[in-house]
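Q: after the sequence you'll find the predicted model.
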Amino acid sequence: MSHPHPELQKPPKLPKGGLRVVGLGGLGEIGRNMTVFEYDGSLLIVDCGVLFPEEHQPGVDVILPDFGWIRDRLDKVAAVVLTHGHEDHIGGVPYLLRERPDIPLVGSRLTLALIKEKLKEHRIVPVLQEVKEGDRSQLGGFECEFLAVNHSIPDGLAVAIRTGAGLVLHTGDFKMDQFPLDRRITDLRGFARLADEGVDLFLVDSTNAEVPGFTTAERDLGPAIEKVFRDAPRRIIVSSFASHVHRIQQVLDAAAAHGRKVAFVGRSMVRNMGVAGDLGYLRVPEGLIVSLEHLEKMPANKATLICTGSQGEPMAALSRMASRDHKIRVGEGDTILMASSVIPGNENAISTVINGLTRWGANVVHKGNAKVHVSGHASAGELVYCYNIIAPANVMPVHGEWRHLRANADLAISTGIDPDHVVIAEDGVVVDLVNGHAKITGKVQAGNIYVDAQTVGGATEAHLKDRRTLAEEGVVTVLAIVDADTGELADRPDFLVRGFAHEPTTFDPAIQVIERTLARAAAEGIGDPHQLEKMLSRDIGRWSHRAFRRSPLIITVVIDA
């Protein structure tokens, strides 16, 4: 089994007839999925998503893949194939199209409708190519065939990529629900047909590789959702991903059966459900959907709201309800149905929301206490099933944290695949398929690109470190007036302190630190104010850490007397 090493260097030139595969996101993380295929001078991109920030990334809106490796070759990109409409697979497209707006976007009907609506906000008119399962399309040097897969959003596609180097099958996100609500099953017959042709490289979803058995069918959630609607005495507020059409359909059906009206809350929820309804993916009984204003005038036991915020996102509707920062006031007797799984890393935020809602008297029904959500990803039993059907020559697990990738690789090996043909790669690691063998050949730049307000890539790890320091340690601004002739303090320095617990005399010992630093600077002939500021900030910071075991952000301003 091959895996990345820290000593990896820039990859060599791709051998003639070889296929290069580089994941710029989604390897070692849940989100930001983007894979670039290179063959005979042509590039094909599969998915271009975003990653949502964690607590240690304050102020960041979303995190993009790093386009640096392909930026000077964007004219060689034949297309972007979008496997489905989730944000972690399409959310980065607007930022890629800012750099080349005419890159064709290839995907299913619903996926393209969702990205088209998103691009309107960015004032980008895309070039769209709609495909469906069974279609084949020549995209530059790549012949792509599309196969149906089911997931937690309709119209998901796997893509088989044919080149002179071999046949690649990329599953996208998928599971093998045998009783999907839309009756659209994963095309195992198509997988078997490709196996007869010979799959040279299998890129497969790893998210649930650690979960034994098979993923529960969507229809098995019906009784739990029905119970919520049967027992709820007042309003029902459902939180879900804004793209989870199947789950929303189950909620709408239950609401209609119990004589309730429904209102959508949140821009993304309203937009996506509008698109799904217009295209026929969401079946809405006549008169069921009403405006929020109309719903608020109805008896509480006849009202259902569907909103975003199942992951504890601070600005999402449910989080704002929990913190009393929303016009919808959650109260005694309300029932909150959190109908989504927990994305790794969001556990604390979700717990905070549940506690907040419970505080106001709501009954919160969630995955931890009821069967109200199933995963959209294949569990270990399904993955093994696929390995046995497809019998790929090489395997590259994708879409998962390190533990998921490793577990998926182990599953592949357990079915008899040669460990030397199982490749675990991180973002930026280059995998070349040459003469039927896939192996790691180097690494390219693939860092985090932060979207911060209207700035793309402006925020750096250094900025985030300063923000964390400000939040956790506080800030101390030191104003020092220095005699330009002697290099000594001309007056007692001022200490302006925010977020650092202190007494009036706390910083008196720091004056001696400043005096010693200035004396050392004078002895070394350093008089430039900027250099003095750096020396003072460093020495005061060290003193603070020794004295208080605290490391506030030190900002020093030196003024020549």
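A: Thanks, I have it.
Q: every contact and neighbour count from this point should use C-alpha atoms.
A: Will do.
Q: elements contacting the longest helix along the chain?
A: Counting residues, the longest helix found in the chain (DSSP state H) is helix 529-548. Packing partners of helix 529-548 (3 or more Cα pairs under 8 Å, 6 or more residues apart in numbering; DSSP states H and E): helix 508-523, strand 553-560.
Q: skipping adjacent residues, who's closest to Leu489 in space?
A: Leaving out its chain neighbours, the residue that sits closest to Leu489 by Cα to Cα, 6 or more residues apart in numbering is Val482, at 4.6 Å.
Q: putting a second one here so we can go through both:
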Amino acid sequence: MSHTHPELSAPAPLPAGGLRVIPLGGLGEVGRNMTAFEYDGRLLLVDCGVLFPEDHHPGVDLILPDFEPIRDRLDAVEALVLTHGHEDHIGATPYLLRERGDIPLVGSKLTLALLGSKLREHRLKETVHYEVAEGQTITFGPFVLEFVAVNHSIPDALAVVIRTGAGVVLHTGDFKMDQLPLDGRITDLNEFARLGDEGVDLFLTDSTNAEVPGFTTSEKDISPVLERVFAKSDQRIIVACFASHVHRVQQVLDAAVAHGRKVGYVGRSMVRNMAIAQELGYLTVPPGVMVDAKELADLPPHKQVLISTGSQGEPLSALSRIAQRSHSFVHLEEGDTVVLASSLIPGNENAVYRVINGLSRLGANVVHKGNALVHVSGHASAGELLYCYNIVKPRNVMPVHGEIRHMRANADLARATGVQNVVLAEDGVVVDLVDGVAKVTGKVEVGYVFVDGTTIGDISEASMKDRRILGEEGFLSVIVVVDSATGKVVSGPEIHARGFAEDETTFDEIRQPIIDAINAAVADGATDAHQLQQTVRRVVGRWVNRAHRRRPMIIPVVIEA
């Protein structure tokens, strides 16, 4: 929900010739990126990603963007453009395609290949898709799209230019300006400058690193650090990174070859993604270096390297299971080295530190971002963003991709370079570009859509709150049987609890007050079971708060006999 503009109402109809921008996710959080663009009654979607749950989302597997504002207009969607292959940009696509299966998908070769394997996993048919590359132009309805190469922590990322009668929009997707990228594919600043000279009416820019001064470190700077880790280690090395970080995996493969080690992948998504990257030529695997991870254990420890998923401390990932000694075939030995080659996604810190502590307890040497340069960000820092504002010279700027603090920092950078109109929006806040001016014009209701096992969207914020209470405060059920004629308690109160002391006498002092309260309520004219249940809830709630400083979930049951 938007907190920046709480007073906004539903937007008025879009003026003729105007372009409407509706963020459905990704503004105010790092993840579930999705934006709808509306022009001349038609819609274009950019990205459709997931957000991974945090500690305060118990039992949730994934969080999706909210499709509700466009659900009854899915037939007006011309295409879904995917800027790159990260989960927070493509992961929710299968859920969108369940609602309309023939939406054309537009993306680069690697992005569409990664998405294709995801769709097969969801047992969805291959849909219409258009493979594009930098420099290409393609038209869908009233939207003319051009693509620009950008550098990110996954190959084949693209910025998208959206041309309509309302003007030119440049959406960066996730990007940085690494001048020495491992694949030699730099962000095309030449094209950014050319677009700037032509005139960019609305610039949507990645805010994730806007608070970080200077320029993001080059990926190349990690190679010497990995080299030192390999040179120092005389036992097994386990490297955990994102299952899509092709460049990092390439660096580990190169270091392994240089030190005469064999490599195995651990984690289903890692095995799948790297097979795709290798097949398409984005990953170069020297002959003889790869072995099946299970066979790796037959080699002496100083010949082994495992590349694993789980750098974010995900509870079911390979690395978490290794740290808990519950992995089926990887058993950590004292003196093994574990490298966590990724950033900490905000909100995941505790989970990651839990894994680091678990690995350390087993005697591993843990190398992570806090003690070595084993990861660099995939996002442009403040210096790079300033550079972009100066060459693009946009008329209007709308920061995207990031928490509120990141977007505010990005807005300040845009203003510092002289941008007159900066629009700060959050999920659901509608921005219209009319006559060259972008402004907030209203708000549509959007929320979190939780995926829990096979259940999608049926879990409300209220039930999520119930789960948190159950997990943190405990649970009490109170069963009382009353005489239907007299209202007198004839059996009970029987009290069952979870999350409290096991002592049988814990609830003795509240039993009589419950009976007294029911008698008093009956004397006051309370007759139905519901009124008596509310009485029990009040009495027990006050007592447990006073005696235990807790606010558990209380389920009172009054049975009339």
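A: Structure received. Because the structure is predicted, anything quoted here is derived from the model rather than measured.
Q: now stretch 78-86 of the first structure, how far from the centre of its chain.
A: 16 Å (Cα atoms, centre = their mean, to the nearest Å).
Q: now the end-to-end length of it.
A: Criterion Cα to Cα, to the nearest Å; first-to-last residue distance in stretch 78-86 of the first structure is 22 Å.
Q: Ala438 of the first structure: what secondary structure?
A: strand (DSSP: H, G, I helix; E, B strand; the rest coil).
Q: quick one, which of the helices and strands packed on helix 529-548 of the first structure is packed in tightest?
A: Across those, averaging neighbours per residue (mean count of other Cα atoms under 10 Å) puts strand 553-560 on top, at a mean of 20.
Q: that one - contacts with which helices or strands?
A: helix 461-472, strand 475-482, helix 529-548.
Q: rewinding a little: what sits against the residue nearest to Leu489 of the first structure?
A: Listed by Cα atoms under 8 Å, 6 or more residues apart in numbering, the contact set of Val482 of the first structure reads Glu488, Leu489, Ala490, Asp491, Val558, Ile559, Asp560, Ala561.
Q: translate it into the numbering of the second structure.
A: Mapped onto the second structure by TM-score structural alignment, Val482 of the first structure lines up with Val482.
Q: now do the strands in the stretch 1-150 of the second structure.
A: Secondary structure of the stretch 1-150 of the second structure (DSSP state E, counting those that start in this stretch): strands at 19-25, 34-39, 42-46, 62-64, 77-81, 105-107, 129-131, 137-140, 143-149.
Q: repeat that for the stretch 201-350 of the second structure.
A: Under DSSP E, counting those that start in this stretch, the stretch 201-350 of the second structure gives strands at 202-206, 237-240, 262-266, 304-308, 337-340.
Q: so which of these comes closest to Val429 of the second structure?
A: strand 202-206 (14.4 Å; Cα to Cα).
Q: off-centre distance for the closest one?
A: On Cα atoms, centre = their mean, the centre of strand 202-206 of the second structure falls 20 Å from that of its chain.
Q: packing partners for that strand?
A: Short answer (3+ Cα pairs under 8 Å, 6+ apart): strand 202-206 of the second structure packs on strand 167-171, strand 396-400.
Q: could you dump the ones you listed into TSV and include mean neighbour count?
A: Shown next, in TSV, are those (neighbours: other Cα atoms under 10 Å):
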stretch	mean neighbour count
strand 167-171	23
strand 396-400	27
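Q: among those strands, which comes closest to Arg498 of the second structure?
A: strand 396-400 (43.3 Å).
Q: for the closest one, grab the matching residue range in the first structure.
A: By TM-score structural alignment, strand 396-400 of the second structure lines up with residues 394-398 in the first structure.
Q: which residues sit against the matching stretch?
A: 26-27, 199-206, 405, 408-409, 412, 417, 421-425, 437-438.
Q: buried ones among those residues?
A: 26-27, 199-206, 405, 408-409, 412, 417, 421-425, 437-438 (16 or more other Cα atoms under 10 Å).
Q: and the match of Val482 of the first structure, how far is that from Pro556 of the second structure?
A: Following Cα to Cα, the distance that separates Val482 of the second structure from Pro556 of the second structure is 13 Å.
Q: about what we covered before: which of the strands of the stretch 1-150 of the second structure sits closest to Arg511 of the second structure?
A: strand 62-64 (42.5 Å).
Q: comparing the closest one with the first structure, how large is the average distance?
A: For strand 62-64 of the second structure, the mean deviation from the first structure after alignment is 0.5 Å (mean Cα distance after the TM-score superposition for the first structure).
Q: for the counterpart of Glu384 of the second structure in the first structure, which non-adjacent residue is spatially closest?
A: Aligned counterpart of Glu384 of the second structure in the first structure: Glu382 (TM-score structural alignment). The shortest distance from Glu382 of the first structure to any non-neighbouring residue, by Cα to Cα, 6+ apart, is to Phe214 (5.9 Å).
Q: is it true that the one you found touches Ser379?
A: Yes. Counting by Cα atoms under 8 Å, Phe214 of the first structure does reach Ser379; the two are 5.2 Å apart.
Q: between these two, tell me which one has more neighbours.
A: Set Phe214 of the first structure next to Ser379 and count neighbours by other Cα atoms under 10 Å: Ser379 wins out with 25 against 17.
Q: isn't the more buried one right up against Pro212?
A: Yes. Counting by Cα under 8 Å, Pro212 is a contact partner of Ser379 of the first structure at 6.1 Å.
Q: now do the same for Gly214 of the second structure: its match in the first structure.
A: So, by TM-score structural alignment, Gly214 of the second structure is matched to Gly213.
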